[in-house]
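Q: Okay, here's the prediction I keep looking at, along with the sequence it came from:
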Amino acid sequence: MNQYVLVAAGLLALVAGAEALVQGGATIATRLGVSPLLVGLTVVSIGTSLPELAVGIDAALNDAGTMAIGNIAGTNIVNILLILGMSAAMVPLVLHRRTLRVDLPCMVVSAIALLILCAGGTLSRFDGAVLLILAVTYTGLVIRADLTSKSSPPEAEEAPPGPWPTALLQLGGGIAVVVLGADWLVDGAVQVATDLNVSEAVIGLTVLAIGTSAPELVTTLVSTARGNRDLAIGNLIGSSVYNITLILGATAMVAPIPVDDDLLRIDIPLMTAVALLCIPVFISGRRISRLEGAAFVAAYAVYLTLLLVFRT
């Protein structure tokens, strides 16, 4: 029963950590006079992407780098189709103009860049350096867009923002607990999958992808429930960009990553197609409706079913 205890403890830690992370992030945004979207796109996104980084580096060091790319491809599909879809299905998502002008193009460009860089069958250290440059560029763009934004500052909350030490403790502690919870969840889930004789490919694309996406899932749902929608969508888009540029870039710098045929033919192109799908959905009315959100979730259910049927 140890693996099942790990899964349960991981989920509880994720809930508690995500709650603290969202509260701390929203407070810091209010005190700095910057938008929650910027906090979600940078600090929270990087923090909730740390499980993918840990998995990627560990896989690279143990000659299992292919699992790292499979994890990222699966995670980004989960982020957009399942998590963003669930959030929009709960409450329609209104999109900022900056999201359409900066964040959406960066997400699409990073996906296409990965598809091109992996075409040779290996993600080299040079390719990793290119991805890290894209990560730095993206961070600079979102900060510049926020600082030069002519939009009004974030609306004040009903209660005044808490003190700095509390906010920083909530943010840092929340990230730490989320990462720890994700580690427990992934460890337990992998053990469960192994006990059930599920293949390593499916573990990487499902258990690891969903497990390492759990921080984004819980953070987004908590943000949605608390009304911090900017933090929710910023976290998802930012995580999708950083997963490719920062996480895979850093992983490839540790050790070149071989890319197998299934990833080249199926998973990476599918991840890119999901990013491209966001263009018409995001642009149409500058919102994601409940119906579109439900369609995203249904698309993920179809993808997961086909994955389990044809690749086990």
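A: Right, received. Where do you want to start?
Q: drop to CA atoms for contacts and neighbour counts, all remaining ones
A: Noted.
Q: For the stretch 101-250 of the chain, which segments count as strands?
A: 122-123 (DSSP state E, counting those that start in this stretch).
Q: roughly how far is the helix or strand harbouring residue 309 from the heart of the chain?
A: Secondary structure from DSSP states H and E places residue 309 in helix 290-310. Distance, stretch centre to chain centre, for helix 290-310: 18 Å (Cα atoms, centre = their mean, to the nearest Å).
Q: Check which helices and strands that helix sits against.
A: helix 85-90 (3 or more Cα pairs under 8 Å, 6 or more residues apart in numbering; DSSP states H and E).
Q: can you list contacts of the helix or strand that comes right after the helix it packs on?
A: Sequence-wise, the next helix or strand downstream of helix 85-90 (DSSP H and E) is strand 93-94. Residues outside strand 93-94 that contact it (Cα atoms under 8 Å, 6 or more residues apart in numbering) are 87, 229, 286, 287, 288, 289.
Q: what's the neighbour count on the first one?
A: Residues near residue 87, counting by other Cα atoms under 10 Å, number 26.
Q: Residue 305 too?
A: Look at residue 305: counted by other Cα under 10 Å, it has 12 neighbours.
Q: Would you mark the buried spots in the helix holding residue 309?
A: 290, 292, 293, 294, 295, 296, 297, 298, 299, 300, 304 (16 or more other Cα atoms under 10 Å).
Q: same deal with stretch 126-144?
A: So for stretch 126-144, counting by 16+ other Cα under 10 Å, buried means 127, 128, 129, 130, 131, 132, 134, 135, 138, 139, 142, 143.
Q: ditto for stretch 144-163
A: 145, 146, 161.
Q: How far does stretch 305-312 sit from its chain's centre?
A: 23 Å.
Q: I meant to write stretch 122-131 there.
A: With Cα atoms, centre = their mean as the basis, stretch 122-131 stands 20 Å off its chain's centre.
Q: The structure to be compared is supplied as follows:
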Amino acid sequence: MLYPTLAIITGLVLLVWSADRFVIGAAATARNFGMSPMLIGLTIVSFGTSAPEILVSYMASINDAGELAVGNALGSNIANIALVLGITAIIAPLPVKSGVLRKELPLLLAVTVFAGMLLLDLQLTLVDSVVLLSMLALSLYLFQRFQRNASPEENASEEEELPELKTGNAVFWLILGLVILAGSSRLLVWGATEVALALGVSELIIGLTIVAIGTSLPELAASVASALKGHHDLAIGNVVGSNIFNLVAVMAVPGLIAPLSIDSIVLLRDYSVMLGLTVALIAFGLIQKPPKINRYEGVLLTALYAGYLVLLYNMTV
């Protein structure tokens, strides 16, 4: 297990370093191009950190494992809310701006519900995938419109804390950080998978846990790094944007390649958990005055994710 262990250590080190570079590049690019941190978190950061999910979805689909691609999208969304935001909130409580509660989070809920409606017939067809991609275009338009029409209070951010980099340097660190972020997450997943197999853990459990968590590692690394630097908009926007991308882009991939039949348990268990967590996320923002996700709620989200993993294990042994 020497090489897998080295892969885990190397992947973790590169993940932490690249996340720091990526956040610095993203924040500086946002300021240089006049974009709000929330908008760049919803678009560039979230799309970039969804790259592992897109890669897994494509590879699974061309290898006749489209259901794995759907499960990866749903499982990653569960991990993004319960694990990524949970751990991030424990490390640094996240204030939630009123505009996010009124616009971006309701959009995430609407996309989640609509995606569930498409899956009710337990089929993912070419038409379904085209509809999902159309929702991606609509979501990108709405992101831009939300931020353009935002009030000064909604667009207020930790402007003085944003790094000062020339545009060329900012874009360089943004791209380099993204590439290493995606590569290091894959290296870490490979190492963890090999170690788990050597210890006798079943491939099914690995797929339901390590792969789902592994493809969410870029979101976790980017969100924690953003929160520690005080860029809370980047952290929250990253998760909201990534979850929307996962549903309308990642989940659309298998249907574009071949029609797919989905097991009913995916809808009853995984989709229901994802929908419940999305509703809970909005509720957490509404409970606190001013709106925020505090450490207590972060612990609760993390505990819910642990409970979900236990549920998966009990249903597969």
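A: Noted; the coordinates are in hand. Given the structure is predicted, the values throughout are model-derived calculations rather than measurements.
Q: Post the TM-score for the overlay when you can.
A: TM-score of the superposed chains, computed with TM-score structural alignment, normalised by the length of the first structure, equals 0.94; 312 aligned residues with a Cα RMSD of 1.8 Å.
Q: if we can go back for a sec, mean per-residue distance, the helix holding residue 309 of the first structure to the second structure?
A: Helix 290-310 of the first structure: mean distance to aligned residues in the second structure after superposition is 1.7 Å, counting by mean Cα distance after the TM-score superposition for the first structure.
Q: List the contacts of the closest residue to residue 88 of the first structure other than its chain neighbours.
A: Spatial nearest neighbour of residue 88 of the first structure, chain neighbours left out: residue 293 (4.8 Å); criterion: Cα to Cα, 6 or more residues apart in numbering. For residue 293 of the first structure, the contact set (Cα under 8 Å, 6+ apart) comprises 81, 84, 85, 86, 87, 88, 89, 92.
Q: how about a cut-off of 10 Å?
A: Applying Cα atoms under 10 Å, 6 or more residues apart in numbering to residue 293 of the first structure gives the contacts 80-93, 281, 299.
Q: Who's the closest spatial neighbour of the residue positioned nearest the centre of the second structure, skipping the chain neighbours?
A: In the second structure, the centroid-proximal residue (Cα atoms, centre = their mean) is residue 242; its distance is 4.0 Å. Leaving out its chain neighbours, the residue that sits closest to residue 242 of the second structure by Cα to Cα, 6+ apart is residue 46, at 4.5 Å.
Q: again with residue 249 of the first structure
A: Residue 249 of the first structure sits nearest to residue 128 (Cα to Cα, 6+ apart), 3.8 Å away.
Q: quick revisit: what helix or strand is the alignment partner in the first structure of the residue nearest to residue 242 of the second structure located in?
A: Using TM-score structural alignment, the partner of residue 46 of the second structure in the first structure is residue 45. Using DSSP H and E, residue 45 of the first structure falls within helix 45-48.
Q: How far off centre is that helix?
A: Relative to its chain's centre, helix 45-48 of the first structure lies at 8 Å (Cα atoms, centre = their mean).
Q: distance from that helix to the second structure after superposition?
A: Helix 45-48 of the first structure sits 0.2 Å off on average (mean Cα distance after the TM-score superposition for the first structure).
Q: Who are the packing partners of that helix?
A: helix 2-32, helix 164-195, helix 209-226, helix 229-242 (3 or more Cα pairs under 10 Å, 6 or more residues apart in numbering; DSSP states H and E).
Q: what is the orientation angle of the shortest one with helix 2-32?
A: What it means is helix 229-242 of the first structure. Between helix 229-242 of the first structure and helix 2-32, the angle comes out at 120 degrees (axes from the mean of the first three to the mean of the last three Cα atoms, to 10 degrees).
Q: what span of the second structure lines up against helix 229-242 of the first structure?
A: Using TM-score structural alignment, helix 229-242 of the first structure pairs with 232-245 in the second structure.
Q: how close does that stretch sit to the first structure?
A: With mean Cα distance after the TM-score superposition for the first structure, stretch 232-245 of the second structure averages 0.8 Å from its match.
Q: What range does stretch 88-97 of the second structure cover in the first structure?
A: Aligned by TM-score structural alignment, stretch 88-97 of the second structure corresponds to residues 87-96 of the first structure.
Q: Span of that stretch from start to end?
A: 16 Å (Cα to Cα, to the nearest Å).
Q: May I see the buried residues of that stretch?
A: 87, 88, 89, 90, 91, 92, 93, 94, 95, 96.
Q: same question, stretch 187-200 of the first structure
A: Under 16+ other Cα under 10 Å, the buried positions of stretch 187-200 of the first structure are 187, 188, 189, 190, 191, 192, 193.
Q: Residue in the second structure paired with the fourth one?
A: In the second structure, the residue paired with residue 190 of the first structure according to TM-score structural alignment is residue 193.
Q: Please name the residues that touch its match.
A: If a contact means Cα under 10 Å, 6+ apart, then residue 193 of the second structure has 4, 8, 187, 199, 201-203, 206-207, 209-211, 214 as its contacts.
Q: Quick check: it vs residue 261 of the second structure, distance?
A: According to Cα to Cα, residue 193 of the second structure stands 27 Å off from residue 261 of the second structure.
Q: Check the mean deviation of stretch 167-185 of the second structure from the first structure.
A: Following the fit onto the first structure, the mean deviation recorded for stretch 167-185 of the second structure is 0.7 Å by mean Cα distance after the TM-score superposition for the first structure.
Q: Show me what counts as buried in that stretch.
A: 170-175, 177-185.
Q: for stretch 58-75 of the second structure, same thing?
A: Using 16+ other Cα under 10 Å as the burial criterion, the residues of stretch 58-75 of the second structure that qualify are 58-61, 66-75.
Q: Which stretch of the first structure lines up against it?
A: Against the first structure, stretch 58-75 of the second structure falls on residues 57-74 (TM-score structural alignment).
Q: related to what we said a few turns ago, closest one to residue 156 of the first structure among the helices and strands packed on helix 45-48 of the first structure?
A: For these, proximity to residue 156 of the first structure was assessed by Cα to Cα; helix 2-32 is nearest, at 7.2 Å.
Q: Which neighbouring elements make contact with that closest one?
A: helix 36-39, helix 45-48, helix 164-195, helix 209-226, helix 229-242.
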